[in-house]
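>>> Give me a model of this one.
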Amino acid sequence: MAEYSSLLSDLSENITNEDLEQLKSACKEDIPEEQSNNITSSKEWFSYLEKNDKLAQDNLSYIEHIFEISRRPDLLTRVIEYRTTVLKISEDDEIDTKLTRIPSAKKYKDIIRQPSEDEIIKLAPPPKKV
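Below you'll find the predicted structure:
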């Protein structure tokens, strides 16, 4: 639990008020507007998500998705590091479950996995100058 609290604290320190507005906007389907207006800090935002079963120490997929669509790869990276080091969920396991949890992630399946040797296109060396 200490690692989870540390993660949320670390994330909070890296979310400005402007970022918070963007994150709340990305959650507008899950947070009613009147409640969204009452959320004035990232800690309150995390607390709201926890109370509404969108966030837990072993369930981070919702905020991963929000950070992804909000174009915050720095925050997403911190969450993924927590998931792989603390929760011990491997990337391969996570890719499979993420693709079933987040419909929009299906289009990224080929980007996420590493290509095999057969799939890598080999380029010919550039022509030599004469």
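>>> From here on, just use CA atoms for contacts and neighbour counts.
Fine.
>>> so who does residue 95 touch?
109, 112 (CA atoms under 8 Å, 6 or more residues apart in numbering).
>>> Next, it: secondary structure please.
helix (DSSP: H, G, I helix; E, B strand; the rest coil).
>>> and the gap between it and residue 89?
According to CA to CA, to the nearest Å, residue 95 and residue 89 sit 10 Å apart.
>>> tell me the contacts of the most centrally placed residue in the chain?
Nearest residue to the geometric centre of the chain (CA atoms, centre = their mean): residue 64, 2.1 Å. Going by CA under 8 Å, 6+ apart, residue 64 touches 76, 79-80.
>>> try it again with 10 Å
Residues in contact with residue 64 (CA atoms under 10 Å, 6 or more residues apart in numbering) are 70, 72-73, 75-80, 98.
>>> Give the ChimeraX command for selecting the buried subset of those.
Here is the ChimeraX command that selects the buried residues among the contacts of residue 64 (16 or more other CA atoms under 10 Å):
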select :70,75,76,79,80,98
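>>> how about this one, so we can line them up?
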Amino acid sequence: MDPFLALLSSLSSSLSASELHELKFLCKDKIGKRKLESVESGRELFSFLMEQQLISSHDVDLLKRLFKTIKREDLVSRLTQFIEEGEASAPDERPDINERRLQKVVIEVICENVGRDWKMLMRKLNLSDVKMDRIVAANPHDLREQLVQSLREWQKWKGKDAKVTDLIKALRDCNMNLVADIAEQNLSRLNTENM
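Okay, here's the model as predicted:
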């Protein structure tokens, strides 16, 4: 079974009738009136959004915005967890489990310590300005979320070629040596704990 479809089914069953009504209203500009009138469950609504290519296992930004609007942060968290756990990409396209663990440590350090200069870092990682602009538009007032989403986009784009060494090198190339040092200290601490 497709993990993304299983997630959508689960999210659908978490919605009340009034929340579904709100979601339908919010999707008026995306789905035709006739189709929207026929929607009786979250699953049907999500199917139409997938048909329009507005959501996919690789792109849940619209769903997150919809759930935030109806104040269902719990559903936003489930989507975020789905993406973070790498369910969104095929297993053979992801780095091995150890590399993902190391990436998580370095990404946390980056998110804690890199501020407004995050775009410079992402450019060193070769993430396109178009993708960064889309991320900024989706999270206009949340600098940390812009950085988090950009790093996730980089991970998805690079797949199994996403390496911690690339993150450290990009930090050093941006003269963010202190952040790189903190990341390396955390990595060595993690390696020591796992011995």
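>>> ok, back up a step: now the helix or strand hosting the residue nearest to the centre of the first structure: how far from the chain's centre is it?
In this structure, residue 64 of the first structure sits in helix 61-69 according to DSSP states H and E. Its chain's C-alpha centre and that of helix 61-69 of the first structure lie 4 Å apart, by CA atoms, centre = their mean, to the nearest Å.
>>> Tell me the buried residues in it?
61-67.
>>> Reformat these as CSV; add distance to residue 108 of the first structure.
As requested, those are exported to CSV (distance: CA to CA, whole Å):
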residue, distance to residue 108 of the first structure
61, 15
62, 17
63, 18
64, 14
65, 13
66, 16
67, 16
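>>> Tell me the one among the residues you listed nearest to residue 54 of the first structure.
The nearest member of the buried residues of helix 61-69 of the first structure to residue 54 of the first structure, counting by CA to CA, is residue 62 at 6.1 Å.
>>> Which residue is the nearest non-sequential neighbour of that closest one?
In this structure, residue 62 of the first structure finds its nearest non-sequential neighbour in residue 54, 6.1 Å apart by CA to CA, 6 or more residues apart in numbering.
>>> How about residue 105 of the first structure?
Nearest one to residue 105 of the first structure, counting by CA to CA, 6+ apart, is residue 99 at 5.5 Å.
>>> Distance-wise, check residue 59 of the second structure relative to residue 79 of the second structure.
10 Å.
>>> Can you list the buried residues in the helix or strand containing residue 20 of the first structure?
Assigned by DSSP H and E, residue 20 of the first structure belongs to helix 17-26. Buried residues in helix 17-26 of the first structure, counting neighbours by 16+ other CA under 10 Å, are found at 20-26.
>>> For residue 118 of the second structure, see how far away the nearest residue to residue 164 of the second structure once chain neighbours are set aside is.
Excluding its sequence neighbours, the residue lying closest to residue 164 of the second structure (CA to CA, 6+ apart) is residue 103, at 5.5 Å. Counting by CA to CA, the separation of residue 103 of the second structure from residue 118 of the second structure is 17 Å.
>>> same thing with residue 3 of the second structure?
From residue 3 of the second structure over to residue 118 of the second structure the distance is 31 Å, taken as CA to CA.
>>> Next: residue 46 of the second structure.
Counting by CA to CA, the gap from residue 46 of the second structure to residue 118 of the second structure is 33 Å.
>>> In the first structure, point out the residues matching whichever strand or helix holds residue 46 of the second structure.
Residue 46 of the second structure belongs to helix 42-51 when assigned by DSSP H and E. Following TM-score structural alignment, the partner segment of helix 42-51 of the second structure in the first structure covers residues 42-51.
>>> What of stretch 168-175 of the second structure?
By TM-score structural alignment, stretch 168-175 of the second structure lines up with nothing in the first structure.
>>> Show me which residues of that stretch are buried.
Buried, per 16+ other CA under 10 Å, within stretch 168-175 of the second structure: 168-172, 174.
>>> Same list, these, but as a markdown table with secondary structure and distance to residue 153 of the second structure please.
Below are those laid out as a markdown table (DSSP: H, G, I helix; E, B strand; the rest coil; distance: CA to CA, whole Å):
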| residue | secondary structure | distance to residue 153 of the second structure |
| --- | --- | --- |
| 168 | helix | 17 |
| 169 | helix | 18 |
| 170 | helix | 16 |
| 171 | helix | 17 |
| 172 | helix | 21 |
| 174 | coil | 19 |
